[in-house]
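Trainee: have a look; sequence and predicted model below, questions after that.
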Amino acid sequence: MSEPAAWLAQLFGRAPVDLSRFERALTHSSLSEGNYERLEFLGDRVLGLCMAEWLFELFPDEPEGNLSKRFNTLVAGATCAEIARELGVPEHLRLGKQARDDGALGSDNVLGDVLESLLGAFHLEAGLDEARAFVRRVWGTRVHAQAKAPQHPKSQLQEWAAAHNRAAPEYEVADRSGPHHAPRFTVVVRVGRGHEASAVGASKQEAETAAARALLQQLRDVTPARGRRNASA
């Protein structure tokens, strides 16, 4: 058994029947037209279904809003990329030289997409039941990690602005750099006058989320200090 086949057998608990499908799932567009993009399209939907029904089962008393918060965190590109690294996906990713030189091997966008493409390939080969079992196995600790549904940083910042009678947060793309397959976005977020932060991400959404998180941290750092001054006055 080849090294990729052995790794896939360990990853999914069964040897691949059609190794070429999984090889395509691990192939970046910089190397071949026969790349992971179509399989990623399928895998994204498989992951969404598996995660949605799992959360529906696990949290029977939670409203749709809380389930959506959990769902969005668990299927986010950054989460998928973390799992991909834990599973050893970067060691088996097939990239063209330019993409490798440009850092695609460490890109959350690329790694997250490849994990979904592998899930799509596994779904085609083994069916939904085994794809579901795989999702529950590798996402397991993350699903159970938070007793309370996580609040997305952008939603948190929106609520802070409303609670403090400020205008809604404004997001601006300050810069876009990098090649097509590994872009870098710099986003600035502002709330009223005097409150702003910036962050970089592999997508506009990722950069906006990081910027919102950074501004929230600034606001948390400032608020206790004001409280201490008021208490001592």
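Mentor: Everything's here; your move. Numbering: from 1, shown residues only.
Trainee: for the rest of this, base every contact and every neighbour count on C-alpha atoms.
Mentor: Will do.
Trainee: which residues in the protein form helices?
Mentor: Assigned by DSSP state H, the helices in the chain fall at 3-12, 19-25, 37-58, 64-74, 77-87, 97-101, 108-126, 128-138, 140-143, 153-163, 204-232.
Trainee: buried stuff in the shortest one?
Mentor: Neighbour-count burial for helix 140-143, with 16 or more other Cα atoms under 10 Å as criterion, is recorded at Val143.
Trainee: quick one, what contacts Ala162?
Mentor: Ala168 (Cα atoms under 8 Å, 6 or more residues apart in numbering).
Trainee: repeat that with 10 Å
Mentor: Gln156, Ala168, Pro169 (Cα atoms under 10 Å, 6 or more residues apart in numbering).
Trainee: most neighbours among those residues, which one is it?
Mentor: Within the contacts of Ala162, most neighbours by other Cα atoms under 10 Å means Pro169, with 20 neighbours.
Trainee: wait, that one sits on Pro153?
Mentor: No. The pair Pro169 and Pro153 does not pass the contact test of Cα atoms under 10 Å, sitting 11.5 Å apart.
Trainee: nearest to the spatial middle of the protein, which residue is it?
Mentor: Ranked by distance to the mean C-alpha position of the chain (Cα atoms, centre = their mean), the top residue is Gly77 at 1.9 Å.
Trainee: put this beside the first:
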Amino acid sequence: MTDNPETDAWLADTLGHRPRDSALFERALTHPSMDEPHYQRLEFLGDRVLGLIISTWLYERHEGDAEGKLNSRLALLVSRTTCADIAREIGVAPHIRFGKQARDDGSADSDNVLGDVMEALIGALYRDAGFDAARSFVYKVWESRVEEVDRAPQHPKSALQEWAAANRAKPPVYSIVDRSGPPHNPRFTIRVEIPNRDSAQAEGSSKQEAEKAAALALLEKLA
């Protein structure tokens, strides 16, 4: 158990699992501003576990979807914003241990911090109880988000923006590579780049159509 009985009770109730290795969960809830082992390594692991769970869920739920559409859904569901929103819903913030300056600076309501801790908790649960326990937890707290994405699949440009934010990359940059054809039937070639990551280009009969196709192409490369 941790040093805080309220946190112990919250973990057991929220995760559906009473921690065996309390040090894992203490670490998952410890901000780097503390001079102690903190959540970053568990966040690295939890990010991959979450990605596998959601990817498999979408693959099984949407048998007819092409890879690009699956990528769009995945990018939204594992984004930093989504992870942070879920962390708020389940009441993570009061249980995070901060150094005084970080707490005074408002880190307890930071999307980056809350998203990281959410992933770290998934990593800790995976290490402590196995993949099935981690999957059961993710299915429980992500279910409404998955249903929401089903009702309104995200536009590829928005999904790419979410991917960049979730992976701490710079926002996508779009540029016109070529414009050809007569005025009544133009063709646009658009290039999109996430600086220092990757790029893709695509054609369309309008600038908007070409940007959408380029964003989809880049999402497929980044998957």
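Mentor: All right, it came through fine. Since the structure is predicted, the reported quantities are computational estimates derived from the model, not experimental observations.
Trainee: how near is the residue nearest to the centre of the first structure to Thr209 of the first structure?
Mentor: Computed as Cα to Cα, to the nearest Å, the Gly77 of the first structure to Thr209 of the first structure distance reads 12 Å.
Trainee: kindly report the same for Ser155 of the first structure.
Mentor: 10 Å.
Trainee: which of those two has more neighbours?
Mentor: Thr209 (21 against 14).
Trainee: from memory the more buried one sits against Gln151, does it?
Mentor: No. Under the contact definition of Cα under 10 Å, Thr209 of the first structure does not touch Gln151, with a separation of 11.5 Å.
Trainee: what touches both of the two?
Mentor: Leu157.
Trainee: okay, buried residues for stretch 33-45 of the second structure please.
Mentor: His38, Tyr39, Gln40, Leu42, Glu43, Leu45.
Trainee: distance to Arg73 of the second structure added to those residues, as CSV?
Mentor: Formatted as CSV, the buried residues of stretch 33-45 of the second structure follow (distance: Cα to Cα, whole Å):
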residue, distance to Arg73 of the second structure
His38, 30
Tyr39, 27
Gln40, 25
Leu42, 24
Glu43, 21
Leu45, 21
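Trainee: of those residues, which is the nearest to Ala164 of the second structure?
Mentor: Glu43 (17.2 Å; Cα to Cα).
Trainee: for the closest one, give me its contacts.
Mentor: Taking Cα under 10 Å, 6+ apart, we find Glu43 of the second structure in contact with Ala28, Val49, Gly115, Asp116, Val117, Met118, Glu119, Ala120, Leu121, Ile122, Gly123, Ala124.
Trainee: kindly report the same for Ser180 of the second structure.
Mentor: Pro186, Arg187, Phe188, Thr189, Ser205.
Trainee: and the residues you listed, which two are the farthest apart?
Mentor: Pro186 and Thr189, at 10.2 Å, using Cα to Cα across the contacts of Ser180 of the second structure.
Trainee: who's more crowded, these two?
Mentor: The residue with more neighbours, out of Pro186 of the second structure and Thr189, is Thr189; 22 against 13, by other Cα under 10 Å.
Trainee: distance check, the more buried one against Val177 of the second structure.
Mentor: 5 Å.
Trainee: identify the contacts common to these two.
Mentor: Gln201, Ala202, Glu203.
Trainee: and those, which is closest to Arg20 of the second structure?
Mentor: Gln201 (49.6 Å).
Trainee: burial count for that closest one?
Mentor: 21.
Trainee: how close does the nearest residue to it once chain neighbours are set aside get to Leu219 of the second structure?
Mentor: In space, and not counting its chain neighbours, Gln201 of the second structure is closest to Arg191: 4.1 Å by Cα to Cα, 6 or more residues apart in numbering. Look at Arg191 of the second structure and Leu219 of the second structure: by Cα to Cα, they are 13 Å apart.
Trainee: for Pro153 of the second structure, same thing?
Mentor: For Pro153 of the second structure, the distance to Leu219 of the second structure - Cα to Cα - is 14 Å.
Trainee: which one's more surrounded, those two?
Mentor: Between Pro153 of the second structure and Leu219, counting by other Cα under 10 Å, Leu219 is the more crowded of the two (25 against 16).
Trainee: aligned partner of that one in the first structure?
Mentor: In the first structure, no residue is matched to Leu219 of the second structure (TM-score structural alignment).
Trainee: Leu50 of the second structure versus Leu219 of the second structure, what's the distance?
Mentor: 18 Å.
Trainee: what does Leu58 of the second structure give?
Mentor: Leu58 of the second structure is 12 Å from Leu50 of the second structure, by Cα to Cα.
Trainee: so which of the two has more stuff around it?
Mentor: Leu50 (22 against 19).
Trainee: hmm, Leu125 and that one touching each other?
Mentor: No. Shown here, Leu50 of the second structure and Leu125 do not form a contact pair, counting by Cα under 10 Å, at 11.2 Å.
Trainee: overlap in contacts of these two?
Mentor: The contact lists of Leu50 of the second structure and Leu125 share Glu119, Ala134, Arg135, where a contact means Cα under 10 Å, 6+ apart.
Trainee: which one of the residues you listed is nearest Ala215 of the second structure?
Mentor: Glu119 (26.0 Å).
Trainee: please pull up the equivalent of that closest one in the first structure.
Mentor: For Glu119 of the second structure, the residue aligned by TM-score structural alignment is Glu116.
Trainee: next one: Asp13 of the second structure
Mentor: In the first structure, Asp13 of the second structure lands on Gln10 (TM-score structural alignment).
Trainee: do the same with Asp104 of the second structure
Mentor: In the first structure, Asp104 of the second structure lands on Asp101 (TM-score structural alignment).
Trainee: tell me, how many residues neighbour that match?
Mentor: There are 10 residues near Asp101 of the first structure, going by other Cα under 10 Å.
Trainee: again with Glu159 of the first structure
Mentor: That count, for Glu159 of the first structure with other Cα under 10 Å as the rule, works out to 15.
Trainee: now list whatever residues contact both of Arg191 and Leu219 of the second structure.
Mentor: Ser199, Ala200, Ala213.
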